[in-house]
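Asks: All I have is the shape, not the residue letters:
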């Protein structure tokens, strides 16, 4: 497997798509940010013990939102003071709505098989086997638990 590096990051596109969809559906967006990533500018006194910070980025909570190529920037109030925040996309670990109905976790890297991997049948079989093994086993249903088969009836 190889890490995609010759293409631009998909993170800004995925983030914008989820942000726009949540806005269109009138959902309030929250993000969890790893504040230790280079380029993050957030009020450090609000960072949790794990080095992260949860931010409400809904339109009523922030101002001046800019969804740039490498980061998002916006103004937000903390303890009555306005702060300009900068959050690189690589620092965003998750986005969700206020009610917890929608959750999107950002991946650190995207790995894809190389062309050699695709030619090697044993690699493909191993990958297929891993996918099958990761799927949970479902217990066999008894005849009583199985849904009744639909019957069609001709009506004239």
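Replies: Looks like it came in fine. Owing to the predicted nature of the structure, the values given are computational and were not obtained by experimental measurement.

Asks: alpha carbons only for contacts and neighbour counts from here, please
Replies: Will do.

Asks: Going along the chain, name the helices of this protein.
Replies: When secondary structure is read from DSSP state H, the chain shows helices at 11-24, 115-119, 121-134.

Asks: how about the ones you listed, which one is nearest residue 101?
Replies: Nearest to residue 101, of all the helices of the chain, is helix 11-24, at 10.6 Å by Cα to Cα.

Asks: Give me the buried positions along the closest one.
Replies: By neighbour count with 16 or more other Cα atoms under 10 Å, helix 11-24 contains the buried residues 11, 12, 15, 18, 19, 22.

Asks: tally of neighbours for the residue lying closest to residue 118 once chain neighbours are set aside?
Replies: The spatially closest residue to residue 118, leaving aside those adjacent along the chain, is residue 124, at 6.7 Å (Cα to Cα, 6 or more residues apart in numbering). Residue crowding around residue 124 was assessed by other Cα atoms under 10 Å; the count is 14.

Asks: Residue 124 touches residue 117, doesn't it?
Replies: Yes. Residue 124 lies in contact with residue 117 (Cα atoms under 8 Å); the separation is 7.2 Å.

Asks: ok, now how distant is residue 20 from residue 86?
Replies: 19 Å (Cα to Cα, to the nearest Å).

Asks: try this one side by side with the last:
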């Protein structure tokens, strides 16, 4: 029997932590494979989705995929993201959450989008706990900037980085 990944459990836990604390949960996604997202909002092969209760309808986070309906430009869209495409789940207000390793080298659905080579790994930013140390640069830079601002404001400890 194959062991179930811990990733979907961590994703649900961070989502619940965000909502319990009044934060807005965001999910960063590497577009490729079976991910169904509005391509007009994809940047550098990635998209960040607001997965809060107020922004989604019929949100379902199971062990295989995250599915929901959301409005983009006033048009309702069905969103489906396989768990393996999720790069991070975090609170938009402070950047605290968790980053995950994503390796979609075999299947990319957007033309011209390529995955970062395995040797091009960066460290997760402060304020994010990580299941793996591999994240993409643009996501890490944006979250790191937000986290550094929060660190300067409060100087309180946040989630620890897991290696």
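Replies: On my side now, so go ahead. None of these values were measured; they are calculated from a predicted model.

Asks: nearest to residue 43 of the first structure, of the helices of the first structure?
Replies: In terms of Cα to Cα, the element of these nearest to residue 43 of the first structure is helix 11-24, at 22.3 Å.

Asks: Other residues contacting that closest one?
Replies: 28, 29, 58, 67, 68, 69, 70, 71, 89, 90, 97, 106 (Cα atoms under 8 Å, 6 or more residues apart in numbering).

Asks: ditto for stretch 35-43 of the second structure
Replies: Among residues not part of stretch 35-43 of the second structure, those counted as contacts by Cα under 8 Å, 6+ apart are 31, 47, 72, 77, 78, 79, 80, 81, 82, 85.

Asks: And the fifth one? What does it align with in the first structure?
Replies: What that stands for is residue 78 of the second structure. Under the alignment defined by TM-score structural alignment, residue 78 of the second structure is paired with residue 84 of the first structure.

Asks: just checking, that match touches residue 75?
Replies: Yes. Here residue 84 of the first structure reaches residue 75: they are 4.5 Å apart, a contact under Cα under 8 Å.

Asks: Where in the first structure does the lengthiest helix in the second structure fall?
Replies: The longest helix of the second structure (DSSP H) is helix 137-154. The counterpart of helix 137-154 of the second structure in the first structure, counting by TM-score structural alignment, does not exist; no residue aligns.

Asks: What are the buried residues along that helix?
Replies: Of the residues in helix 137-154 of the second structure, 139, 140, 143, 144, 146, 147, 148, 150, 151 count as buried by neighbour count, 16+ other Cα under 10 Å.

Asks: now do stretch 85-102 of the first structure
Replies: Neighbour-count burial for stretch 85-102 of the first structure flags 85-97 (criterion: 16+ other Cα under 10 Å).

Asks: Would you mind measuring the gap between the ends of it?
Replies: Length of stretch 85-102 of the first structure, first residue to last, Cα to Cα: 24 Å.

Asks: swap in stretch 42-51 of the first structure?
Replies: The separation between the terminal residues of stretch 42-51 of the first structure, taken as Cα to Cα, is 11 Å.

Asks: Equivalent analysis for stretch 40-55 of the first structure, please.
Replies: End-to-end distance for stretch 40-55 of the first structure, by Cα to Cα: 13 Å.
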